[in-house]
Structures are given as structure tokens and as C-alpha cells.
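Asker: Next comes the sequence, and after it the predicted model I'd like to discuss.
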Amino acid sequence: MGLEKEKLPLVIAISGVSGSGKTTITKYLRDKLHNSKILSFDDYDFAGPPDIIDWVDKGANYNEWNMDPLIQDIESLFTEPLNYILLDYPFAYKHIKTSNLIDVTVFIDTPLDVALARRIIRDFKNSPSENILIDLERYLSAGRRGYLEMIKTIKPNSDIIVDGTLEIHEIAYHLYNEILRWRKD
């Protein structure tokens, strides 16, 4: 690439289960960290396993995901005069190609019941109760295994683990200070 590492933006991957607060925290940090930009996993249509639960049951090989569009966007941001690139990204360092671009990973450690409640409030605000019940049945029959996979593999693979039950401003304050410390190292 030819760019000196000191001149590149600090790339911070923020992960956690669905409903942990990744997107909220990422946006909050973007507003606090001078000269930063967000890339969000959810904005891409990645080629990945057709059945996520089957993928989890077979050992969750994160390298099966084609992350090339995200990688290209991160690399293109390296040419911009940024201080930080914030990734709303669930894999931490587990995907080999993206791990080479990430400087620090954060895991928002939110209890599954809290994350599930937040997700239901977020996703089903104007939905009939039948949709909520269907989603809860899916969570119990299969989806919970995906959440547990993240706790088992992504959490211990992260540099910073923050309590997801704290208020947003408390999480952001803690992460802001940790990120500034990483920037100095």
C-alpha cells in the first residue's frame, strides 16, 4: 500500500450481538472522535453462508464470508485525511482479510435478554404481536445459537470489552478514553 502506518486512520471494529448497541455507540463515537467515518456491516450484501445457523453449527468459519467490498472501502478511506474509521462490524479479528486492517476491536457485552428486548423494541415497534411471537420462536429454536457463538468466539477475540448494560453515554465515554489511549500507543 505504501502509506506509513502513523498516517493512516485508526480502524476500530465495534461488535456485539444484535441489540447490543453497536450502531448507536458507533454513531455516538463518530460524533465525539474528530475526523472519523463509519462503515457498517449492515450496509453491505455480503456473500456468506446461505444458512447462518448451519454455519454456526459447523464451527462458524468466518473466512467463508466474502468481505472484499468492505475491505475495498476501508482501503479507499486510507487515502482520505481521516483520524478514525469506525466499523460497525460483528467479526472482530476472526476474518483473516479484515483483521489485517483493524487496529482495535471492541465487544459490547450485553446480556442476551437485554439485547433481545432492545431488538424487539427496535424492530417491531409498529408490528402486530404475531410477528413478535414468530421472531421469539425463531430466536429460541435457532437464533440464540448465533448469539452464543459471538459470546464464545468474538468476545474473547476483542481488545476492549465494555458492559452493554451501561447507559450509552457511559459506554461511549469509556470507549472514547480507551480509543485515545490506543491512538497514543
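Answerer: Looks like it arrived, so ask away. Residues are numbered from 1 along each chain as shown.
Asker: From here on, just use CA atoms for contacts and neighbour counts.
Answerer: OK.
Asker: ranges for the helices of this protein?
Answerer: Along the chain, counting by DSSP state H, helices occupy 22-32, 52-57, 68-77, 96-99, 112-123, 129-138, 144-149, 168-184.
Asker: which one is N66 nearest to, not counting chain neighbours?
Answerer: Nearest non-adjacent residue to N66, counting by CA to CA, 6 or more residues apart in numbering: A47, 5.4 Å away.
Asker: let's bring in a second one:
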Amino acid sequence: MSDWLIVGISGVTCSGKTTLSKEINAKLTNSVVISQDDYFLPTDSPRHTFIPELNHINMDIISSLDMEKMHNDILQVIQDFETGNGDGNCRTTRRVLIVEGFLIFSYKPISDLTNLKYFITLDKDECWKRRELRTYLPPDVPGYYEKIVWPEFLKHKSEIINDSSLSEVKFIDGSRSKKDIFDEVYSAIKCLMCKECSECTQSL
């Protein structure tokens, strides 16, 4: 596990988590991404919570996801992924696993694995402007954002703020430019991924 740098990128819906993760993955030759969106339960799963007044399932809570499988897959990647050649002047580089998703810090076995923790936020109006342009499966129904998505986000954010075990979570304003956000996160990763690199003792 010491050869791995595991980066958790979480945050509100449509905040740019997936885009950021893909950009970092593309930049680092010895990295891999695991996305929480790949672990939603099938829509007909009896484990889902149904919302009668909306005639819709709640896709914004931890029980809508197979987190045990996600955790097992992360452990499998850690076990199987071959060491890369690294880059730059570092003699030894750490492999980087990027774990992204809106509720990754709600599942302690995964949260505890992460060395860097980021949570991207947006205000309510900006979040809605972005979300209304997307299509989900199942599709959002009228009222779902107001009654479920935003309240669940606020609840999750409050839980993170009040959880002392998550004091290392770095909050990022998602309205900042994508480049600024990328530069901040990528610089921190580059600093920590090099075990014996003199540049890591300097400000990046």
C-alpha cells in the first residue's frame, strides 16, 4: 500500500469530479481511475429507496450504490496494477489511484484508504444550471433536484465538516476555472507521488 498514492475526489453533482479525474489520469502515466458512478445498483434492485411522492428512486444516497464491490475492486487494483516507469527526475515514483464519486467519503473503508481528499462544491443555482443539461438513468423527474439532490448534498457536506476523521478534506470551489482546480490538485499529487524527489520539498 505504501507504493500507492490514493486520491479521493468527491463533491456535489456536476462539479467536475469526473473531468478532473480524467485529466489527472491522462497526465500521469502510472495512474488509474475508479469511478463511483460505475457502482450504481440496477434500477430494479430491491435495495433502492423509493420516493412515493416523486414516483422515483433515490439515487443520491449510499444505499443506491454497491460500495462493497467498489471497495473490493479498489483493493484488487492495488494488488494487480503493475509498477510504471515514472517520469521527471524522480528515482522512485508512487503509483496513483484516483477514486472519484459524490459519496466516496461516506464509505469509511474507501475514505480511509485515501491519502489526499478533495471535495468540490458549487452553489445551488450553478449546480442546477449544469445538472439540467445532463441526462441521467433513470432520468430526473420534476422536483427531484429540489427535494432530493440538493438536500442530500447539504446533508453529506455537513457530515464531512462535522466528522473529525475527515478533517483533512480539502474543499474546492467548483466555480473556479478548470485549469486552476487541476493545477492545485495535480501539484499536490506530484509532490507526494515522488518518494525521493528534491522538488517535493519545495513549493510547486
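Answerer: That came through, no problem. Computed from a predicted model, the values in this text were never measured in an experiment.
Asker: Would you pull the TM-score for this pair?
Answerer: Comparison of the two superposed chains (TM-score structural alignment, normalised by the length of structure 1) gives a TM-score of 0.74, and 167 aligned residues with a CA RMSD of 3.2 Å.
Asker: I'd like the helices of structure 1 written out as JSON lines, with distance to L39 of structure 1 added.
Answerer: What follows is the helices of structure 1, written out as JSON lines (distance: least, CA to CA, whole Å):
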{"stretch": "helix 22-32", "distance to L39 of structure 1": "9"}
{"stretch": "helix 52-57", "distance to L39 of structure 1": "22"}
{"stretch": "helix 68-77", "distance to L39 of structure 1": "8"}
{"stretch": "helix 96-99", "distance to L39 of structure 1": "13"}
{"stretch": "helix 112-123", "distance to L39 of structure 1": "21"}
{"stretch": "helix 129-138", "distance to L39 of structure 1": "27"}
{"stretch": "helix 144-149", "distance to L39 of structure 1": "22"}
{"stretch": "helix 168-184", "distance to L39 of structure 1": "17"}
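Asker: Save those as JSON lines, and put in mean neighbour count and distance to G16 of structure 1 too.
Answerer: Converted to JSON lines, those look like this (neighbours: other CA atoms under 10 Å; distance: least, CA to CA, whole Å):
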{"stretch": "helix 22-32", "mean neighbour count": "18", "distance to G16 of structure 1": "6"}
{"stretch": "helix 52-57", "mean neighbour count": "16", "distance to G16 of structure 1": "16"}
{"stretch": "helix 68-77", "mean neighbour count": "14", "distance to G16 of structure 1": "18"}
{"stretch": "helix 96-99", "mean neighbour count": "15", "distance to G16 of structure 1": "16"}
{"stretch": "helix 112-123", "mean neighbour count": "15", "distance to G16 of structure 1": "9"}
{"stretch": "helix 129-138", "mean neighbour count": "12", "distance to G16 of structure 1": "19"}
{"stretch": "helix 144-149", "mean neighbour count": "17", "distance to G16 of structure 1": "9"}
{"stretch": "helix 168-184", "mean neighbour count": "14", "distance to G16 of structure 1": "13"}
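Asker: any idea how far the nearest residue to W55 of structure 1 once chain neighbours are set aside is from V56 of structure 1?
Answerer: With CA to CA, 6+ apart as the criterion, W55 of structure 1 has its nearest non-adjacent residue at 6.4 Å, and that residue is P49. According to CA to CA, to the nearest Å, P49 of structure 1 and V56 of structure 1 sit 10 Å apart.
Asker: And for R30 of structure 1?
Answerer: R30 of structure 1 sits at a distance of 31 Å from V56 of structure 1 (criterion: CA to CA).
Asker: Equivalent analysis for S158 of structure 1, please.
Answerer: Taking CA to CA, one finds S158 of structure 1 at 19 Å from V56 of structure 1.
Asker: same check, this time on K5 of structure 1
Answerer: Taking CA to CA, one finds K5 of structure 1 at 35 Å from V56 of structure 1.
Asker: Enumerate every residue touching the closest residue to K69 of structure 2 other than its chain neighbours.
Answerer: Once flanking residues are discounted, K69 of structure 2 sits nearest to Y39: 7.6 Å by CA to CA, 6+ apart. With contacts defined as CA atoms under 8 Å, 6 or more residues apart in numbering, Y39 of structure 2 is in contact with 65-67, 69-70.
Asker: gap between the residue nearest the centre of structure 2 and L113 of structure 2?
Answerer: Taking CA atoms, centre = their mean, the centroid of structure 2 lies closest to E100, which sits 2.4 Å from it. Going from E100 of structure 2 to L113 of structure 2 by CA to CA gives 13 Å.
Asker: Then L97 of structure 2?
Answerer: Between L97 of structure 2 and L113 of structure 2 the distance, using CA to CA, works out to 10 Å.
Asker: Which of those two has more residues huddled nearby?
Answerer: L97 (23 against 19; other CA atoms under 10 Å).
Asker: so what corresponds to the more buried one in structure 1?
Answerer: Using TM-score structural alignment, the partner of L97 of structure 2 in structure 1 is I85.
Asker: number of nearby residues for the residue lying closest to W65 of structure 1 once chain neighbours are set aside?
Answerer: The shortest distance from W65 of structure 1 to any non-neighbouring residue, by CA to CA, 6+ apart, is to G48 (4.4 Å). Using other CA under 10 Å, G48 of structure 1 has 14 other residues around it.
Asker: got it, and the one 3 residues further on?
Answerer: The local packing count at D51 of structure 1 equals 9, with neighbours defined by other CA under 10 Å.
Asker: Quick check: the aligned residue for it in structure 2?
Answerer: Counting by TM-score structural alignment, D51 of structure 1 corresponds to T49 in structure 2.
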